[in-house]
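Build me a model from this:
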Amino acid sequence: MVASARADIFKVSQLAGPLILTNLLYVAIATIDLIMLGMLSPLELAAGGLAIGIFNQFRTMGTGVVTATGNLVSDAIGKAKLAQITPLFNASMLIGTFLGLLFAAAMFAIEPFLRFIGTSEAIANLTTQYLTVVALGLLPCFWFQSVRHFSVGLKRPGPLMLITGVSVVLTIVLNYGLIFGQFGLPQLGFVGVAAATCIVLYLSFLLFILFAKRDDVLSPYLTIKFWQTDREALSKTWKMGMPIGATYGLEAGFFTVLALFVATLGVNALAAHNVVSQMVYIVFMVSAGISSACSIYISEANAAGDFHHAKRIGNLGIICGAVVMSVFALIYLFIPEFVLLPFLSAEELQNSDVVVIAIELLFIAAFLQFFDAWQNIGLGILRGLGDVKSTLMLSLIGYWCIGLPGAWLFQEFFSLGILGVWYALMLGLAVTALSEIWLFNHRANRLLEPTLLKEQNA
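Below is the predicted model:
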């Protein structure tokens, strides 16, 4: 048993390692955007952070839908049905195109909604300017994610790290150049951050396609004629992807609604919230890599009927998530100023209100991130068992029926302000995470019952 566990840790680490590094590099793009915005003013940091949060809301939902591609490809491999792989990839690209156009239209028309919920005119105007530009990057973003999950399903994530690393460098150069008019680029100021992100998303996708076409494992299944799919592949991707996208959307929407709530509490509160939320988002990407790797291997084990193996991988993922989060918790608790330093300008570091609020939020985040990691890993391991509908319901209950009313209650009746919002955030994540962990083990045990009966009768 110990040897099997070690082998599983090794296999999952081999796949999760590149995915984690890729996730961290990918989120570095948004982090660099936030750092660059911090060089401007508290108002532009607040508005830009809000815009990034809204963009991430749409990006997360679309990414969630095409995430199903990885599990479906892995399932096809487990069942030795390799002819299904190309139609599944093409279906993912088609669905990503549809969602990219739909979500971009929603971002173009968001200003009236921001005004309706009480966002100040200055923040609403700047947020809308940012979103109008960055919305053009949703299409290549979803295409990139389709190729990514297709490659992960085939256990070939290698080029992702190199491509995303190049994207990070381009983001730094383009951000600085377009904000301040350097390197022969036009000076666009605040909107330059959005323009840089959009350009990098297109280049990242094109680079990934070029690398994938040169890969001996990926290339045979790739085609630029992604409209050549079939109803079965479209149906499978949509039926599995929609609950995943909705689940991701409920979680991201929970964060987004809370950010909109914080936006009504003032510029200092919103600036501190944006900074700490971005740090939480960075660490979230570590658990996302663990979740994806576990999910792929559980899908393969589930397809082969090896439920002992599937359960062991899931529980190892939960333990690994707790170990990693312990490291970040210690950093938050003992050197919070070090965490905040890259995100705040000299002006904001002198603003004691922003710094004090951010340090208080980091204290909560030290504990919150255990539940954030577990709910993320819980989604992946349940998805590996083919259960995507239960996670949707658990997310709805945890975030929207418990967490969101809790934020209103803590803020209005207990006068906890932004701290109440974050306590409610932790409550919603805790309910969702613990429910998913219990459900995974319950589902795995049910699948194991026939095997255990045979072993007892033998």
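
From now on I want contacts and neighbour counts done on CA atoms only, so please keep to that.
Will do.

list the buried ones in the strand or helix carrying residue 246?
Using DSSP states H and E, residue 246 sits within helix 231-263. Buried residues in helix 231-263, counted by 16 or more other Cα atoms under 10 Å: 233-234, 236-238, 240-263.

and the helix or strand harbouring residue 269 with helix 231-263, angle?
Residue 269 belongs to helix 267-303 when assigned by DSSP H and E. Angle of helix 267-303 versus helix 231-263, following axes from the mean of the first three to the mean of the last three Cα atoms, to 10 degrees, is 160 degrees.

in which helix or strand would I find the residue sitting nearest the centre point of the chain?
Nearest to the mean C-alpha position of the chain, by Cα atoms, centre = their mean, lies residue 60 at 5.7 Å. Assigned by DSSP H and E, residue 60 falls within helix 42-78.

Off-centre distance for that helix?
5 Å (Cα atoms, centre = their mean, to the nearest Å).

and that helix, what does it pack onto?
helix 2-38, helix 85-108, helix 121-134, helix 138-153, helix 231-263, helix 267-303 (3 or more Cα pairs under 8 Å, 6 or more residues apart in numbering; DSSP states H and E).

Can you spell out which helices and strands pack onto the first one?
The reference is to helix 2-38. By 3+ Cα pairs under 8 Å, 6+ apart, helix 2-38 packs against helix 42-78, helix 158-180, helix 190-213, helix 267-303, helix 307-334.

again, but for the second one
For helix 85-108, the elements it packs on are helix 42-78, helix 121-134, helix 138-153, helix 231-263, judged by 3+ Cα pairs under 8 Å, 6+ apart.

tell me which residues of the helix or strand following it are tucked away?
Of the helices and strands lying after helix 85-108 in sequence (DSSP H and E), the nearest is helix 111-116. By neighbour count on 16+ other Cα under 10 Å, the buried set for helix 111-116 is 111, 114.

ditto for stretch 352-372
354-355, 357-372.

Now for residue 81, how many residues are close by?
Neighbour count of residue 81, defined by other Cα atoms under 10 Å: 12.

likewise residue 212?
With other Cα under 10 Å as criterion, residue 212 counts 24.

right, and it touches residue 220 too?
No: judged on Cα atoms under 8 Å, residue 212 makes no contact with residue 220 at a distance of 9.7 Å.

one more to put side by side:
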Amino acid sequence: MPSISKEWVAEARTLAGISASVTITMLAQLAISAVEILIVARLGIHELAGVALALSIDLLVFLATLGVVTAVTPLAAAARGRGDFERLRRYGQGGLLVGLAVSVPGVLVLLGCRSILVAAMGPGIEADSASAYLAGAAGGLPAWVLYVAVRSLAVATGQVRVTTAVMLAVIPIHAALAPWLVFGGFFLPPLGALGAGLAYAATGHAALMLLAIAIRLCPAGALGASLRSPFVFDRTCCREIVQLGVPFACRIVLREGLLPAAAFVLVPFGAAAVAAHVVATRIVDLCGVFTFGFSDAANARVGHAVGSGNPAHAARSAWVAVQLSTVVGLGAAAMLVLAPTAIVRAVLGDLDPADIEAAAALLPIAACLLVLESVQSAAGGALSGLRDAKGPLLIAILGGWGFGLPLGLVLAWLGPDPAAGIWCGLVGGACLTVGLYLHRLRSRLGDCVRTQHAAARPRHEQVVQ
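Purely as a prediction, here's the structure:
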């Protein structure tokens, strides 16, 4: 790994800048979700339960669709590194076309969830509220996916600030729309959970519209040039995005679905174990936002270096991203270890002290998982920049689902604390995943160096002759 030098500092500054912009965007999206929960809570506990479940379903579908268009980042970054701006433009426009295509089945899934919700929850207010929210939110899925497609291109071109500014701008728009649509007013009847979904959809379209205006007003740079008309359908570029993006999407869904799946595993052990697990999951997800940006940053920087034929720069970008993400993860984990009870109380409020202590007992274990996921996030982003999709997907399946979750189930049955057993198993699976990720990253970076040497050898021999 590179030592601390001027090159290290320069790379760290660039990675941190990209990561900070992505992190702010993620926090803005969390703020929108928090506003929805606070407003729907005023409708009643049954409506809140239904919308909370609907948010989980909507997030799962959103992740499955956005994962495909995130393949724009390494492909466009590599084209930019080669100086092939025409190819960069075709990848950017292809990402929009692919985003529209993959969002259509996502909309159909959201609209068709009512029968599944009724079967799972039974007929009642919860199922009605969940299906109403999804019906309202479904229309916004294409807009949000297109926003992510543009953001992926912005990360590749180093112009991510514009997408961050747009996300910050739509927070007050959502805050104004949500109560109006939920509770009514100004000649509009109260729409309840349906109104909350419509507010989320309208916010997505507002974000996309503001993004289009910003790019139109400031066309300078690779981002504006790539999205400027005329639009060209390049079948090859679209096929490359899909071929690389589908494994990306599967990996994202598998990673984000691991902790919710563990909650279902804990159901036979009682509500207290599930509640403690859910609280720890929420805290880890919130802390993980601060390291998520290094995945996108490593993806773009490594992809750019590979495209420019500079494997040494690719290696430096990859390892610096891993180091920075690990440091940030360690800082967040330290807070979980040093003040677990205070953190849980801040999340739960004045609840049963026994529930607070049960959740707080999980945070030291959760801190270990948080650090490992910080390393995994940056290493996974670097592998994405190397266009390595299937290998990390298989590692994620093996480490989390093939080893971690089964181990957690065994420890839950054998140990005194089922929730702690599950989390210990997940930590074990994360250890395996991280180890395999780092080994594969080192191997793939070595392959880049050997490929460059092999390409340069004939020219050298020709000069000698």
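
that older thread, give me the mean distance between the helix holding residue 246 of structure 1 and structure 2.
Its aligned residues in structure 2 lie a mean 2.1 Å from helix 231-263 of structure 1 after superposition (mean Cα distance after the TM-score superposition for structure 1).

Kindly report the same for stretch 52-60 of structure 1.
Superposing on structure 2 and averaging over aligned pairs (mean Cα distance after the TM-score superposition for structure 1), stretch 52-60 of structure 1 comes out at 1.7 Å.

Specify, as a residue range, where that stretch falls in structure 2.
Aligned by TM-score structural alignment, stretch 52-60 of structure 1 falls on residues 55-63 of structure 2.

Contacts for the matching stretch, please.
For stretch 55-63 of structure 2, contacts defined as Cα atoms under 8 Å, 6 or more residues apart in numbering pick out 106, 109, 110, 134, 141, 145, 249, 252, 253, 257.

go on, stretch 344-351 of structure 2?
Applying Cα under 8 Å, 6+ apart, the contact partners of stretch 344-351 of structure 2 are 279, 356, 359, 360.

how does it look with 10 Å?
Outside of stretch 344-351 of structure 2, the residues that reach it under the criterion Cα atoms under 10 Å, 6 or more residues apart in numbering are 276, 279-280, 282-283, 336, 340-343, 353, 355-361, 363.

residues contacting residue 13 of structure 1?
Contacts here follow Cα under 10 Å, 6+ apart; on that basis residue 13 of structure 1 touches 7, 19, 20, 289, 290, 293, 294, 317, 320.

Please apply the same query to residue 176 of structure 2.
170, 199.

That one matches what in structure 1?
In structure 1, the residue matched to residue 176 of structure 2 (TM-score structural alignment) is residue 173.

before we move on, what about residue 299 of structure 2?
Aligning on TM-score structural alignment places residue 299 of structure 2 opposite residue 295 in structure 1.

I'd say its match and residue 71 touch.
Yes: between residue 295 of structure 1 and residue 71 there is a contact at 7.2 Å, judged by Cα atoms under 10 Å.

So for those two, which residues contact both of them?
153, 380, 383, 384, 385, 386.

Now, of those, which are buried?
153, 380, 383, 384, 385, 386.

export those residues to TSV and tack on distance to residue 87 of structure 1 and secondary structure?
Listed next are these as TSV, based on distance: Cα to Cα, whole Å; DSSP: H, G, I helix; E, B strand; the rest coil:
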residue	distance to residue 87 of structure 1	secondary structure
153	14	helix
380	23	helix
383	21	helix
384	20	helix
385	22	coil
386	20	coil
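
now, among these, which is nearest to residue 443 of structure 1?
Here the nearest of those to residue 443 of structure 1, counting by Cα to Cα, is residue 385; it sits at 8.1 Å.

how big's the offset between stretch 422-429 of structure 1 and structure 2?
Its aligned residues in structure 2 lie a mean 3.2 Å from stretch 422-429 of structure 1 after superposition (mean Cα distance after the TM-score superposition for structure 1).

If you count contacts, what does the longest helix along structure 1 end up packed against?
For structure 1, the helix with the greatest residue count under DSSP state H is helix 417-457. For helix 417-457 of structure 1, the packing partners by 3 or more Cα pairs under 10 Å, 6 or more residues apart in numbering; DSSP states H and E come out as helix 231-263, helix 267-303, helix 307-334, helix 352-384, helix 389-395, helix 404-412.

the inter-axis angle of the fourth one versus helix 231-263?
Per the same axes, to 10 degrees, the angle that helix 352-384 of structure 1 makes with helix 231-263 is 160 degrees.

for helix 352-384 of structure 1, packing partners?
Using 3+ Cα pairs under 10 Å, 6+ apart: helix 352-384 of structure 1 touches helix 42-78, helix 231-263, helix 267-303, helix 307-334, helix 336-340, helix 346-349, helix 389-395, helix 417-457.

Redo the ones you listed as TSV? Include distance to residue 409 of structure 1.
Formatted as TSV, those follow (distance: least, Cα to Cα, whole Å):
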stretch	distance to residue 409 of structure 1
helix 42-78	23
helix 231-263	13
helix 267-303	18
helix 307-334	27
helix 336-340	28
helix 346-349	30
helix 389-395	20
helix 417-457	8
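
Out of the ones you listed, the one nearest residue 182 of structure 1 is which?
Among these, if distance is taken as Cα to Cα, the winner is helix 42-78, at 19.8 Å.

circling back to that earlier point, next, format the helices and strands packed on helix 417-457 of structure 1 as CSV and append distance to residue 450 of structure 1.
Listed next are those as CSV, based on distance: least, Cα to Cα, whole Å:
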stretch, distance to residue 450 of structure 1
helix 231-263, 26
helix 267-303, 14
helix 307-334, 10
helix 352-384, 19
helix 389-395, 23
helix 404-412, 41
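
closest to residue 457 of structure 1 out of those?
It is, among these and with distance given as Cα to Cα, helix 307-334, at 17.7 Å.

Can you give me the stretch of structure 2 that that closest one aligns onto?
Going by TM-score structural alignment: helix 307-334 of structure 1 matches residues 311-338.

Find the nearest non-adjacent residue to the aligned residue in structure 2 for residue 187 of structure 1, please.
Under the alignment (TM-score structural alignment), residue 187 of structure 1 pairs with residue 190 in structure 2. In this structure, residue 190 of structure 2 finds its nearest non-sequential neighbour in residue 184, 3.9 Å apart by Cα to Cα, 6 or more residues apart in numbering.

what about the one you found, distance to residue 107 of structure 2?
26 Å (Cα to Cα, to the nearest Å).

between the two, who's got more neighbours?
In this view residue 184 of structure 2 and residue 107 are compared by other Cα under 10 Å, and residue 107 has more residues nearby, 21 against 15.
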